[in-house]
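Trainee: here is a sequence with its predicted model. Questions after.
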Amino acid sequence: MSRQPYSARDFEGVPALVTGGASGIGAATAALLAERGARVAVLDLDPAGAPPGTLALEADVTDDAAVRAAVDRAAAELGGLQVLVGNAGIGAAGTVEDHDDSEWQRVLDVNLLGIVRTDRAALPHLRRTAARHPGQVSITHTCSIAATAGLPQRALYSASKGAVLSLTLAMAADHVREGIRVNCVNPGTVDTPWVGRLLGRADDPTAERDALEARQPTGRLVGAEEVADAVAYLAGPRASAVTGTALAVDGGMQGLRLRPGPR
């Protein structure tokens, strides 16, 4: 396949759906895809923050019927689906002892099964597009550095994201011959509203932020827009040979081992 030339409008006319697209990484991704020409629908529990110009759809990813209805409406209004970004998720802080079964079920229901429900509802629409544009149809999941690195106080969250990573690889194998690519991004600690709320509950928010920044070799939190750039690459035409890949956007957190000392 010939290399696609870069264009700032490389998603021109592409119908795309972003879950959790009204805040944080999801909103940054939805805004970027729209800026690059996509027709974008945002599925969110509270879609009030959906970027201007996107189709805002209210749905709870733990409700299969609501997800199916929202995905079908997005496909109907956008003229199909070519790009799906499964981003909706929630956080959890604590060790394996800190959450009861109901909290484990709640987080897994959103972070893992929410992606499953959205993917399952979208696949018939994606297949129809893939029949015409093989390799140009994509699913991109928001995973996490927590899937591949042991982080303190993140047992439940890490388990949910580890499952998302394994799901991504399995789906990539299942759907590659249908012309549907499946990848994920693994952000480090991102400067999002959830992290802001986490810092707000700390005894010393400034010290906690400093600690979060220090554990990333770049010495700063990742920006939501930086993750959105990675999602757009994986979802877009220049990644037509990329599937079953986890792209780290983590300031070097996964792979670098720096010696202690000044920068």
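Mentor: It's in.

Trainee: from now on I want contacts and neighbour counts done on CA atoms only, so please keep to that.
Mentor: OK.

Trainee: need the longest strand for this structure.
Mentor: strand 180-187 (DSSP state E).

Trainee: list the contacts of residue 232.
Mentor: By Cα atoms under 8 Å, 6 or more residues apart in numbering, residue 232 lies in contact with 29, 32, 33.

Trainee: another structure for you, compare them:
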Amino acid sequence: MSGTRGAGGATALRRRWGAAEIAALRADLLAQSRVVRGPHLLTAPWGTTPDGWTDLRGLADPDGLSVRCLTLTRVDLSHASGRLRFHETEVTDGRFTRVVATAGSRLDRRFERCDFRSARLPGTVLGRRFVDCDFSGAKLRKATLGENAVFERCDFTGADLTDATLVGGRFVDCVFADLTLSALSHLHRCAFQGGRPDPGPARLTRCAHDGTPLPDAWAGQPAADQLEAAYLRRYVAAARAGAADTLPLAPESP
């Protein structure tokens, strides 16, 4: 795998992106979206990585990256930061290693053989199909699923799904070793074939494994009730002080 190790290398990759480079990429994305058939070939300001991937490493766009209706392959976005919005886009052999995405990001349509290792994707919407993708060590706090999301042979080893809400997902032969779930995580109407996660404190409702319904469970309900009560106390105090708008919309795990 190409990429730059260490915080210093990631910082150097981000600093190379100025207004001119970002404007050139936006123009290329727009031009490519007008091409009806893919694959679409982006022209990165930095050309390609040593192993021939489109070099978008360290992309730091204050307005975020918006990709619409493209078919891309061999694109390296390692260490990118900001909001990621992929709409009706297919990515094959993509690198999102150690990206730092802001809340409100969306990865939508199809991602195959993509590397999300150690990526930070808080509050990201994941949909609709992920095939042979690696989410090991990824931070997916408060993540949600797009409609009818499917994950095939994906690796979630060591991933953090604290407070995530996974509704209607289908997981086929995925790996869930050392997965982190919280009392506020909720798995609802999910179907697991092959591997399945240990829900731990998470809420599990109307899920199935290999076609057999799983019993509903919520071992963390007492902890969730405590978090909700504490949140309500903070909200009341903030409302009295005229600062309720600064609080999150729902309780959060520490």
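Mentor: Done, it's in. No experiment lies behind these values; they were computed from the predicted model shown.

Trainee: and the TM-score between them?
Mentor: Once the chains are laid over each other, their TM-score by TM-score structural alignment, normalised by the length of structure 2 reads 0.28; 122 aligned residues with a Cα RMSD of 5.9 Å.

Trainee: would you tell me what the next helix or strand after the longest strand of structure 1 is?
Mentor: Past strand 180-187 of structure 1, further along toward the C-terminus, the next helix or strand under DSSP states H and E is helix 193-200.

Trainee: tell me what that following helix is packed against?
Mentor: helix 205-214 (3 or more Cα pairs under 8 Å, 6 or more residues apart in numbering; DSSP states H and E).

Trainee: in the helix or strand that the helix it packs on is followed by, what's buried?
Mentor: Downstream of helix 205-214 of structure 1, the first helix or strand assigned by DSSP H and E is helix 224-235. Under the neighbour-count criterion of 16 or more other Cα atoms under 10 Å, helix 224-235 of structure 1 has 224, 225, 226, 227, 228, 229, 230, 231, 232, 234, 235 buried.

Trainee: take those and write them to JSON lines, including distance to residue 118 of structure 1.
Mentor: Output for these, formatted as JSON lines (distance: Cα to Cα, whole Å):
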{"residue": "224", "distance to residue 118 of structure 1": "22"}
{"residue": "225", "distance to residue 118 of structure 1": "23"}
{"residue": "226", "distance to residue 118 of structure 1": "24"}
{"residue": "227", "distance to residue 118 of structure 1": "20"}
{"residue": "228", "distance to residue 118 of structure 1": "19"}
{"residue": "229", "distance to residue 118 of structure 1": "22"}
{"residue": "230", "distance to residue 118 of structure 1": "21"}
{"residue": "231", "distance to residue 118 of structure 1": "17"}
{"residue": "232", "distance to residue 118 of structure 1": "19"}
{"residue": "234", "distance to residue 118 of structure 1": "18"}
{"residue": "235", "distance to residue 118 of structure 1": "16"}
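
Trainee: and the contacts of residue 232 of structure 1, which is closest to residue 86 of structure 1?
Mentor: residue 29 (10.9 Å; Cα to Cα).

Trainee: the closest one sits in which helix or strand?
Mentor: helix 24-35.

Trainee: and what of residue 40 of structure 1?
Mentor: strand 39-44.

Trainee: likewise residue 31 of structure 2?
Mentor: Assigned by DSSP H and E, residue 31 of structure 2 falls in helix 19-33.

Trainee: equivalent analysis for residue 56 of structure 1, please.
Mentor: For residue 56 of structure 1, the host element (DSSP H and E) is strand 55-58.

Trainee: and if you look at residue 123 of structure 1?
Mentor: Assessed by DSSP H and E, residue 123 of structure 1 sits inside helix 113-132.

Trainee: relative to helix 224-235, how tilted is the longest strand of structure 1?
Mentor: Here strand 180-187 of structure 1 runs at an angle of 160 degrees relative to helix 224-235 (axes from the mean of the first three to the mean of the last three Cα atoms, to 10 degrees).

Trainee: re the thing from before, what is the strand holding residue 40 of structure 1 packed up against?
Mentor: strand 15-19, helix 24-35, strand 55-58, helix 64-78.

Trainee: of all these, which lies closest to residue 124 of structure 1?
Mentor: helix 64-78 (9.8 Å).

Trainee: can you list contacts of the following helix or strand past that closest one?
Mentor: For helix 64-78 of structure 1, the following helix or strand on the C-terminal side (DSSP H and E) is strand 83-86. Applying Cα under 8 Å, 6+ apart, the set of residues contacting strand 83-86 of structure 1 from outside is 14-20, 115, 118-119, 122, 126, 137-142, 231, 235.

Trainee: related to what we said a few turns ago, would you mark the buried spots in the helix holding residue 123 of structure 1?
Mentor: So, applying 16+ other Cα under 10 Å, buried residues of helix 113-132 of structure 1: 113-119, 121-123, 125-130.

Trainee: thank you, goodbye.
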